[in-house]
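[1] Turn this into a model:
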Amino acid sequence: YVGFHAEPTIEGTSVATTRAVVNASLLVLMFNFVLSAFLFR
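    Take a look at the predicted model:
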């Protein structure tokens, strides 16, 4: 999603990549927390 809305420059690509990695990492951490809370109840 972030890559489709990036500016077509080197800076835009690097910002989009950083945002995508941060968003994916946070999503994995949140999903891991929810899944762990559900399974180890």
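[2] from here on, contacts and neighbour counts on C-alpha atoms
    Will do.
[3] now for the helix or strand hosting Asn32, which elements pack on it?
    Secondary structure assignment for Asn32, by DSSP states H and E: helix 10-39. Using 3 or more Cα pairs under 8 Å, 6 or more residues apart in numbering; DSSP states H and E as the contact test, no helix or strand touches helix 10-39.
[4] any idea how far that helix is from the chain center?
    3 Å (Cα atoms, centre = their mean, to the nearest Å).
[5] Following up with a second sequence; could you model it the same way so I can compare the two?
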Amino acid sequence: MGPSINKGSCHVALLWILELVVQETVTFLEKLPNLANPD
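    Predicted structure coming up:
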């Protein structure tokens, strides 16, 4: 019973980290043109 709960929470943690990385990457890519072409 324990391992399945740990496996589930680990899976959720990985999904959460992946989503966080994707959000950070999108934010970075959105800022990139502004850094390249400062008005």
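[6] Give me the TM-score for this pair.
    The TM-score (TM-score structural alignment, normalised by the length of structure 2) is 0.74; 34 aligned residues with a Cα RMSD of 1.5 Å.
[7] what's the helix holding Asn32 of structure 1 aligned against in structure 2?
    Mapped onto structure 2 using TM-score structural alignment, helix 10-39 of structure 1 spans residues 3-32.
[8] Show me what counts as buried in that stretch.
    When burial is assessed from 16 or more other Cα atoms under 10 Å, stretch 3-32 of structure 2 yields no buried residues.
[9] That one vs structure 1, average offset?
    Comparison of stretch 3-32 of structure 2 with structure 1 after fitting gives an average deviation of 0.5 Å (mean Cα distance after the TM-score superposition for structure 1).
[10] Roughly how far does Thr27 of structure 2 sit from Pro33 of structure 2?
    11 Å (Cα to Cα, to the nearest Å).
[11] actually Gly2 of structure 2, not the one I wrote
    48 Å.
[12] More neighbours: these two, which one.
    Pro33 (10 against 7; other Cα atoms under 10 Å).
[13] any idea how far Glu24 of structure 2 is from the more buried one?
    In terms of Cα to Cα, Pro33 of structure 2 sits 15 Å off from Glu24 of structure 2.
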